[in-house]
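[1] Just to be clear, the model below is a prediction. Sequence and coordinates:
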Amino acid sequence: TSLDPKRPVLIQAYVSPEVPRAWLPVKQNLLAFLREFDAAGRERVETRVVETVKYSPEAREARERYNITPLRVSSSEESGSRSNEIFLGLVFSSGTEEFVIPQFDRGLPVEYELMRSIRVVARAARRRVGVLDTPARPFGGFDFQSKRQSNEWPVVAELRKQYEVVQVGPDADYPHDLDALVAIQPSALSAPQLDRLTAWLAQGKPALLLLDPLPAFNLSLSPAAAQENSPNLAPLLKTLGIEWRSDRIVWDNYNPHPQLRSLPPEIVFVAKGNQAPMPFQEKDPVTSGLQEVVLLYPGAIAPRSGAGVEFTPLLTAGKDSGALRWSELVQPSIFGGFSILRGIPHTPGKEIATLAARVRAPSGVNAIIVADADWLGEEFFEIRRRGIEGLNFDNVTLALNAIDSLAGDTSFLALRKRRPRYRTLEKLEEKTRAYEEKRRAESEQAAAQAELRLKEAQARLDAAVRALEARADLDEQTRQIMISNVQSAENRRLQVARANINDERDRALENARIQMESSIRGVQSAIKLLAVALPPIPAFVLAIVMALRRVPDRRPNQ
C-alpha cells in the first residue's frame, strides 16, 4: 500500500520451462508468490513471466539487457531432467530504477527477497549504516602483511541491498547521521582509533560489535596474539558495561549434525537441542524464532558488576560446554604465524556462557555485542545461497535482524524469519548425549587410572633411592654409583610402564569411542527401520478392515 500507483513496479521473471527436480520447489514457490503479488498489488505491482530456454530470443534479451545467464546444474542435481542449464532470474524496475537478481538460488527466502527488491526499486527512504574499516578489512583490499588481496565481506554486499552503506574510516570523526554502525574486531584497532569508537558509543549511537578472541579468518588479529601491542580495551568494555576475557574461547559438545561430527567442539552450534534454558532470547525480535546459529571459536561476555546496564543475553551455549585459554588452543608455527591444536581435553564448566547480548545503559549506550566474528564468514552466506539440505543456519538472518533493530528498520524482522521449522530427532539426541556422557566418564576414569599407576611407579623409584641413601655401610662414591644405576634402571622401567599405561589408556578411550558410535548407529538404524516400517501399517490395517466389511456382501441370500 505504500507504493506510488504513478510509479508501478514491474517484476520480470526469466524462468526455464523445465528445471531439475531439486529446483522445482523454488520455481513453484517463486511463481506462486509472483501471482500473489500481481493480484494484491493491482496497479502498483505488475508481473511478467518469460519462459526462457537457451539460445532463444528471450535468453538473448536476458543476457544482453540484464546480464542474466543460465546456471549450469551438475549431473547429480538433474534427477532425470534433460536440461543442464536453467534460467531463474528476476528484474525489478520502476521508472528509471532497476534491480536484478541474476539467479534465484535455492536457499534464498522467496517472499523476503521479493519484498526487499520491490522496496529497493520503489526508492523508499534508505537508512545509513556505517561499517568501520578495521584491520578485519570488511571492504577488502590488499593485505601487505600476507601479501594477498582480500575480498569484501559478503555482509557488506547484503547490507547494500537495503541500506546506504558508508565506509567509515577509523582515523577521522564518524559521520553524525549514521543510523547504526558495524564494527568487526575493534580490538585490533590502535589506541587512538579505539578511543574514537568508545567516545562515539558513549554518545548513545547504535552499534553492532563483533569481539572475537580467536578470529579464524586471521589468527594474528587475536588480542592474545598481539600481546604487548594490544590496546587497552578496558575503557571500551567499561563504556559498554560488559566483561569480556579476550583469551577465553568457548566450546560446546552439542552438534546436531552427524555429517559434521569431525568438527572440533570449538565450532559452537546454538540451537534448542543444546539444553540451555534459552539458547535464543525469545523476548527480543532479533533472535526470537531463530532455529540454529553457528559460531567459530567464540568468546563469552557477561555484565560488568555495578555497571547498571540492561544486559539481555541473545545467544547462549549449552550445558555441555566450557572454555579454554587461548594459549591452550593456539601455538606459534615454526613457519611464522599460529596454528590451532586439535584433540585437547575438554572439561565442562559450571556456568553457561553468553555468546551474544544486547546492552542498554542509562547513559545512552545501545549496542549488540557478539563474541565472534567468523559467524559472518563467506561460507555461511554460500550455504544460505545454495540451500544445502540439513544446514539451515540463521547466521545471515541474525546479522540482518540485529542491524535492522539497531537502525530502527523493523519492517523485515518477522518476514525474514518465515521458513519451515525443522524438528530434530529428539530421542536420538537424548541417547547420543547419554552415550557421550558415558564415554566422557570412561575417558576420565581411564586417565585417572593411568595417572595413579604412573604415580605408583614414581613412588617406587623414590623409595629405592631413599633406601640406598639410608645405607651406612656404603661410602659416598659407591652410594652415588648405586643410586645412579638404580635411577637408570628404574627410569627405563618407568618409561616402559608409562608407554604401556598410555597405550592402555588410549585403547580404552578408543574402545569407548567405538562403542559410543556403534550404539548411536544402532539407534539411527532402528529409527530408519521404524520410519520405513510404520507408514504402511495404517493403510494395511485399513485394507484388511475394508476387506472384512465386504465379506458379508458376497454371501448368497437365504
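    Okay, I see it. Please read all numbers here as calculations on a predicted model, not as lab measurements. Numbering: from 1, shown residues only.

[2] Could you use CA atoms for every contact and neighbour count after this?
    Will do.

[3] For stretch 202-211, buried residues please.
    202, 204-211 (16 or more other C-alpha atoms under 10 Å).

[4] mind checking how far stretch 537-556 is from the chain centre?
    54 Å (C-alpha atoms, centre = their mean, to the nearest Å).

[5] Farthest pair within the buried residues of stretch 202-211?
    204 and 211 (18.9 Å; C-alpha to C-alpha).

[6] Put together CSV for the buried residues of stretch 202-211, with secondary structure and distance to residue 477 on each row.
    Converted to CSV, the buried residues of stretch 202-211 look like this (DSSP: H, G, I helix; E, B strand; the rest coil; distance: C-alpha to C-alpha, whole Å):
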residue, secondary structure, distance to residue 477
202, helix, 75
204, coil, 79
205, coil, 79
206, coil, 78
207, strand, 75
208, strand, 73
209, strand, 69
210, strand, 67
211, coil, 63
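
[7] Going by distance to residue 6, which of the residues you listed wins?
    The nearest one, if we look at these relative to residue 6 and count by C-alpha to C-alpha, is residue 206, at 36.0 Å.

[8] Hmm, residue 364 and that closest one touching each other?
    No - between residue 206 and residue 364 there is no contact under C-alpha atoms under 8 Å: 9.2 Å.

[9] just the helices in the stretch 151-300 of the chain please.
    154-160, 191-202, 223-226, 234-240 (DSSP state H, counting those that start in this stretch).

[10] How about the second one, which residues are buried there?
    Read that as helix 191-202. Neighbour-count burial for helix 191-202, counted by 16+ other C-alpha under 10 Å, picks out 193-198, 200-202.

[11] which stretch among the helices of the stretch 151-300 of the chain comes nearest residue 405?
    helix 154-160 (13.4 Å).

[12] Now tell me what touches that closest one from outside.
    131, 138-139, 165, 376-378, 381, 396, 400 (C-alpha atoms under 8 Å, 6 or more residues apart in numbering).

[13] now do stretch 235-248
    Contacts of stretch 235-248 (C-alpha under 8 Å, 6+ apart): 194-195, 198, 201-202, 212-213, 223-224, 299-304, 307-309, 323-327, 359, 361, 365, 367.

[14] Stretch 109-124 too?
    Residues contacting stretch 109-124 (C-alpha under 8 Å, 6+ apart): 3, 7, 9, 29-30, 33, 92-94, 97-99, 161-162, 412, 415-416, 419.

[15] and here's the other structure:
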Amino acid sequence: MIPVLSALLTLLLYDVIFVCVLLAIFGLVAGTKRAAFAVMKRNFVGYFSNPTGYVFLCIFVFLTSTAAFWPHDFFNQNLATLDQLNYWYPWIMLVFIPAITMSIWAEERRQGTDELLLTLPADDFDIVIGKYMAAAAIFTASLLFSQLSTSVTLAILTEGGLDTGLIFSTYLGYWFVGATMIAIGMVASFLTGNLTVGFILGALFNAPLAFASLAETVLGRSELMGLKWGELIKNSGIARPFDDFGRGVISSSSVIYFIFVTAVALYFCMVLIGRRHWTGGKDGNTMAYHYLARIVALIVITISAVVMFRSKDVARRDMTDGQVSSLAPATLKLIRELDSDRPIKIDAYISNEIPEMYARTRYELINLLKEFKSTAAANGRTIEVNLYDNIDLFSEEAALAEERFGIEPVTRMVREQGTVQQKRLIMGAAFRAGLQKVVVPIFEYGIPVEYELVRSINTVASGSRKRIGVVKTDANMNGGVSMQGMSMARIDRHPLMDEWSKQYTVDEVDLESPISVGQYDALIAVQPSSLQPAQFQRLLDAMKAGVPTAVFEDPFPLGRQDITPTSEPKQAGGGMFGMGGQPQPKGNIVEMWDLLQLRSDGQPQPESFASDLVWQIFNPYPNLDQNTDPLWLFIDENSPGGSRLTTPEAGGPESVIASLNPDSEITNGLRQVLTLYAGSIYPVDKPTLKHTPLLRTRGDTGTIEFSKINQLLRTGRQNEIARNIKTLKPSCTVAMTIEDETKSADKPAEADGETSSDAPALKVAYVADTDLMLEVFLQIRADPNSAPDLRFQFQNVTFVLNLIDWLTQETDFIEVRKHEPIFASLRMIDLVKEDANKGVREQTEQFQKTYDEKVREADEAREKALQSLKEELKDMQEKSRDGKIPQRVLEAKQIEFQTISERLQTKQDISNVKAKREQEKNIADIRREADQKVTSIQNKVKGYAVALPCIPPLIVGVVVFAARRLRERENISKSRLK
C-alpha cells in the first residue's frame, strides 16, 4: 500500500506544479485583463453549477477508462502504459471537446447575452481569451479527474511501480491536444447560434487533425510530384506531435506545434467576433479579404515553424522513470559521428498480431525507432525510418518484406488465453546505406533491441567491418565433422559465429601459415591445446606479436564431449574394429601460460597439465534442484563471501573480491555468468604483465582434482562429487585479461626492422572454460521464458560479446548493452499468473505421482498374480528334466502361463491408458481453472476501472441538481409547489 501511495503522491506533485503554472498564467491575465478573468469565472462556475456538466464529465471518464483498460491488448502487452487510450483519445476528443465549446458563444446568442458581453469595457481579445480560459479550465478539471482514476488503477496493478513520469507526460500531451481542439471548436461556436450545429461543426473542424493519422493508410506511401502526400498529411495532424508525449518525451517541436495551431484558431475567433465592426461598412468585403490574408499568412508561418522545429528540437526531455525513451550515451555518440552525406534507411515490419511475450519487444522497437529518427534529425544526420506497423501476414507490405529483404513470418509456440497454440508473426527490420545492407529477420524478445539497432546502423554506416579470425580447432566453431572412434558426428556451425558476423567479418583460420600483425583485429581460439604443435606455436607467435586474442581453454568440456580436454591425449578417429588410432601430438598449454605469466592448480603431466576444477557452494535459483552440481559455478554479483580477503590477484591486503569485476569494461554492469566444470588461473609471482580478473568465485569455494572428477563421472557416481570437495580457497579466478603495459598498444608495428618498443602490445583474454559458450545460453538469451519456473538471468552471451569488443576496441557496443530500460509491468497480474502456474505445477506433480503409484501397484498386482504360476512352471520344468512330467504337459503349461501373462499385461495396459487419460484430463482441468482465474481477475479489473470512476461525478452531479432545485423552491409558497 505504501508504494502505491508513494507513486500517487509523486504524480500529484507533478500535477501541482503544472496547475501552479496554469494559475500563474491565469493570474497574469486576471491582473492585466480583468474583463477576461470575469468572463472566464462566469463560464467556469456556470458549467459546474449545472448537472449537465457532471454528466459530460462522467461520460468523459467512462470513455477514457474504457479505452485504457477494456481492450485485451492492455493485458496482452503487460505494460503500465496508456497505449490503448492514446489510440482512441483523438476520437474521444471529437465527442467531448465540442460538448464544451458548443455553448461558448452559441449559448450567448441563443439567450441574447452576447450583446451584453460586447458592451463590456473590454476588447475582442478579452472576450475570446476569457472564453478560452474558461473552456481550458473546465477541460483541465475533467482531465485531472480522469488522470486520478487511471493512475489509481495503474498504481494498484503495478503495486506501486507506476512510471509517474510517463503518465504525467502522456496526460500533458492530452492537455495540449484538448487545448488545441478547444480553440478550433470555439471557431465553430462563433459561427452559429444553434447548440446542435455548434457541436457538429466543432467535431467537423477538429476531424481533419484527428483523422490525419489515417492519411497514409488511405493514400499509401507512393510519391506524387516528389512528395509523399500520405506521410505529409499524417504528420500535419495531432498524432505526430502527440506521439512524443505518449512515449514519455516532452519535446519543444511538439509544444510549438500545439501553441501555434492554438494561436491561429484563437486569432480566427477574434476575427469572427470583431467582424461586426466592418461587415456592414462599405469596405466590408475588402476587410474580409484582408483578414483572410492575415489568417493564411499565420497558417503559413505556423506550418513553417512546425516543419523547422520538427527537424531540430531545441529541447527534449525523457520524463519516464525507467528512461525507456532515451538512448544510451554510446548510441548518441554513434549518431553524432555518422556521416551526414550517407543517409541510412530503416524499413521495419511488424505484424498486427503479436504474442504476449513479444509485446514488450514491439513496444521498445517502435519507441527506439522513433527516437533514432528524432535524435538523428536533431544532430543533423539522416535516418529515414519506414515503419510498417500492424500489417497483415498476407498484405502487400508483408510480401514486400519477404521479397526485398527476406523478412518472413516466423512461427512461435505460445500459451495465451488458456491454450497452447502456434502463432506466426513478423517483427524484423532492414538497414541500408549505399550498397551496405543488414537484415534482422526477427527481434527475439530476450535480445536487447537497442543493441541490435545500434549494431546494424553502425555496420551499414561505416561501410567496412573489422575482421576477426576464429581458429579451427576441435571445437569446430564453423561446423564440421567430429570423429570419435568409428563414429562420425556432424557438428553444426556455432550460433555465436552468426552473432559475430552481424558486426564483424568473420574468417576461419587454420594456422597453416603465420599470422601477421594487422591481418586480423582479433583472434578467437577455442580449446587451442587441441591444435597441432606447429599450429599452436603460430598462435603463440601471433599473441607475442600483439594480435589481440581471446582464448577459451577448458580442462573438462562437459557440454562438448567431442572436444579434447586439456590434459587428455588427442585420439585419432577411424581405427580398426572400433579402436581409435594412435594419440596425436597437440599443443602444450603450459607454453601459453609461460607466455601469459599464468599458473593453475593441478598436476603437471608430460607435454600437458591436469588442471584442478573449481567448485562453489552457491545456487541463486531456489526452484532448481537443491542437489545442484557444485562444479556449476554461478558467478553472481550477489554471491556470498564478499568480505575483505587477502589474495594475490585481489590487489593486496584488505581487497574486496568481486565475482564480476566492476573495474573492467567487460564485466562492469553484468549480473550473472554460469560456467561448468571450469579451471582456475592465477598470475605468477611478480608478473611483468598486467592481469585483470574478470570472473571469480567466492565464499564456499575451492578446487578438486581432475582425475577424481573424471573417475566419478566414468563410474556414474556424480552424486559423490559434493563429498569429495576438500581444498578450500578464498577465491578462484576463472577468467582474466592479460596486457603488456610496457608497450604502446596504439602504435602500429612497422613492417621492417621494428623494435620491441614499436611492436603492438600483448593483449589477451583468457577464459578457463568453453561451456559458457554452449548454444543453450544463446537459446536462453533469445527465449528467457524457456524455463519460466527458474527465470534464468545468465549473461554468458553478453560476456563473450563484450570480450571480443574489448579486444577489437569496439567498446561503444559494451556501453550500449549495459543500457537496459526499465518498464513498469502489471505486477499484480504477474503474481496472479505465477500463483496459478505454481498451483498447476504442484497439482501436475501430484497427478504424476498418483499415476506412477497406480502403475507400480498394477505391476505388483500382475507379478503377484503370476507368482504362483511361475513357481508351478518352475517346478514342472525341474520335473521335466528328471523325466517325471511329459514334455507336452510342460509345453501346455507354458502356453497357459503365456496366455495368462498376456491377458494380465493387456489388462494392465488398458488400465495404464485410462490412468494416463485421467491424468491428462486432470492437468487440462487445472490449467483451464488457472487460466480462468487469471481471466477473471482481468475482467474484474476492467469492470472496476470503468465503473468506479463514474460514481463520484454522478454523486456530485446529483448533489448539485438537488441543491439547485432547493434554491429554486426557496421563497415559494407551498400552494404553488407541485
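    Everything's here; your move. Please read these numbers as outputs of a predicted model, since none were measured by experiment.

[16] follow-up on the earlier one: tabulate the helices of the stretch 151-300 of the first structure (TSV), appending distance to residue 339 of the first structure.
    Converted to TSV, the helices of the stretch 151-300 of the first structure look like this (distance: least, C-alpha to C-alpha, whole Å):
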stretch	distance to residue 339 of the first structure
helix 154-160	25
helix 191-202	27
helix 223-226	12
helix 234-240	28
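
[17] and of those helices, who's closest to residue 484 of the first structure?
    helix 223-226 (44.1 Å).

[18] what's the mean deviation for that closest one versus the second structure?
    Compared with the second structure after fitting, helix 223-226 of the first structure has a mean deviation of 2.1 Å; criterion: mean C-alpha distance after the TM-score superposition for the first structure.

[19] residues in the second structure aligned with that helix?
    Alignment of helix 223-226 of the first structure against the second structure: residues 566-569, by TM-score structural alignment.

[20] Now which residue in the first structure aligns to residue 636 of the second structure?
    By TM-score structural alignment, residue 636 of the second structure lines up with residue 271.

[21] Please compute how far stretch 921-934 of the second structure lies from its chain's middle.
    29 Å.

[22] got it, and stretch 901-918 of the second structure?
    The chain centroid and the centroid of stretch 901-918 of the second structure are separated by 49 Å, computed with C-alpha atoms, centre = their mean.

[23] Stretch 130-140 of the second structure now?
    On C-alpha atoms, centre = their mean, the centre of stretch 130-140 of the second structure falls 41 Å from that of its chain.

[24] ok, now stretch 354-374 of the first structure?
    18 Å.

[25] how about the buried residues of stretch 202-211 of the first structure in CSV, adding distance to residue 531 of the first structure?
    Formatted as CSV, those follow (distance: C-alpha to C-alpha, whole Å):
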residue, distance to residue 531 of the first structure
202, 57
204, 55
205, 53
206, 50
207, 48
208, 45
209, 45
210, 43
211, 44
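
[26] can you pull the contacts of residue 432 of the first structure?
    For residue 432 of the first structure, the contact set (C-alpha under 8 Å, 6+ apart) comprises residue 520.

[27] so it, which of the three states?
    Here residue 432 of the first structure is helix, with the state taken from DSSP: H, G, I helix; E, B strand; the rest coil.

[28] The closest residue to residue 230 of the first structure other than its chain neighbours: neighbour count?
    Excluding its sequence neighbours, the residue lying closest to residue 230 of the first structure (C-alpha to C-alpha, 6 or more residues apart in numbering) is residue 223, at 6.1 Å. If you count neighbours by other C-alpha atoms under 10 Å, residue 223 of the first structure ends up with 25.

[29] surely residue 223 of the first structure meets residue 215?
    No - shown here, residue 223 of the first structure and residue 215 do not form a contact pair, counting by C-alpha under 8 Å, at 9.5 Å.

[30] Need the overlap of contacts for those two.
    Shared contacts of residue 223 of the first structure and residue 215, defined by C-alpha under 8 Å, 6+ apart, are absent.

[31] From residue 438 of the second structure, how far off is the counterpart of residue 65 of the first structure in the second structure?
    Residue pairing (TM-score structural alignment): residue 65 of the first structure is matched to residue 404 of the second structure. Distance of residue 404 of the second structure to residue 438 of the second structure, given as C-alpha to C-alpha, to the nearest Å: 12 Å.

[32] To what extent is residue 490 of the first structure buried, counted in neighbours?
    Residue 490 of the first structure is flanked by 19 other residues according to other C-alpha under 10 Å.

[33] Remind me which helix or strand the nearest residue in space to it that is not next to it in sequence belongs to.
    Computed as C-alpha to C-alpha, 6+ apart, the closest residue to residue 490 of the first structure that is not its neighbour in sequence is residue 461, at 5.9 Å. Under the criterion of DSSP states H and E, residue 461 of the first structure resides in helix 426-470.

[34] Give the aligned equivalent of residue 417 of the first structure in the second structure.
    By TM-score structural alignment, residue 417 of the first structure lines up with residue 818.

[35] ugh, typo on my part, it should be residue 323 of the first structure
    Aligned partner of residue 323 of the first structure by TM-score structural alignment: residue 703.

[36] Please apply the same query to residue 45 of the first structure.
    Aligned partner of residue 45 of the first structure by TM-score structural alignment: residue 383.

[37] Make sure its match is actually in contact with residue 372.
    Yes - counting by C-alpha under 8 Å, residue 383 of the second structure touches residue 372, with 7.3 Å between them.

[38] I figured residue 733 of the second structure was touching residue 681, is that so?
    Yes - counting by C-alpha under 8 Å, residue 733 of the second structure touches residue 681, with 5.7 Å between them.

[39] Find the centremost residue of the second structure, please.
    residue 361 (4.5 Å; C-alpha atoms, centre = their mean).

[40] What's that residue aligned with over in the first structure?
    Aligned partner of residue 361 of the second structure by TM-score structural alignment: residue 26.

[41] Check the secondary structure at its match for me.
    helix.

[42] what about the residue lying closest to it once chain neighbours are set aside, distance to residue 28 of the first structure?
    In this structure, residue 26 of the first structure finds its nearest non-sequential neighbour in residue 106, 6.0 Å apart by C-alpha to C-alpha, 6+ apart. Distance, residue 106 of the first structure to residue 28 of the first structure, by C-alpha to C-alpha: 12 Å.

[43] Settle it for me: which of the two has more neighbours?
    Shown here are residue 106 of the first structure and residue 28; by other C-alpha under 10 Å, residue 106 has more neighbours (18 against 11).

[44] if I look at that one, how far off is residue 443 of the first structure?
    For residue 106 of the first structure relative to residue 443 of the first structure (C-alpha to C-alpha), the value is 43 Å.
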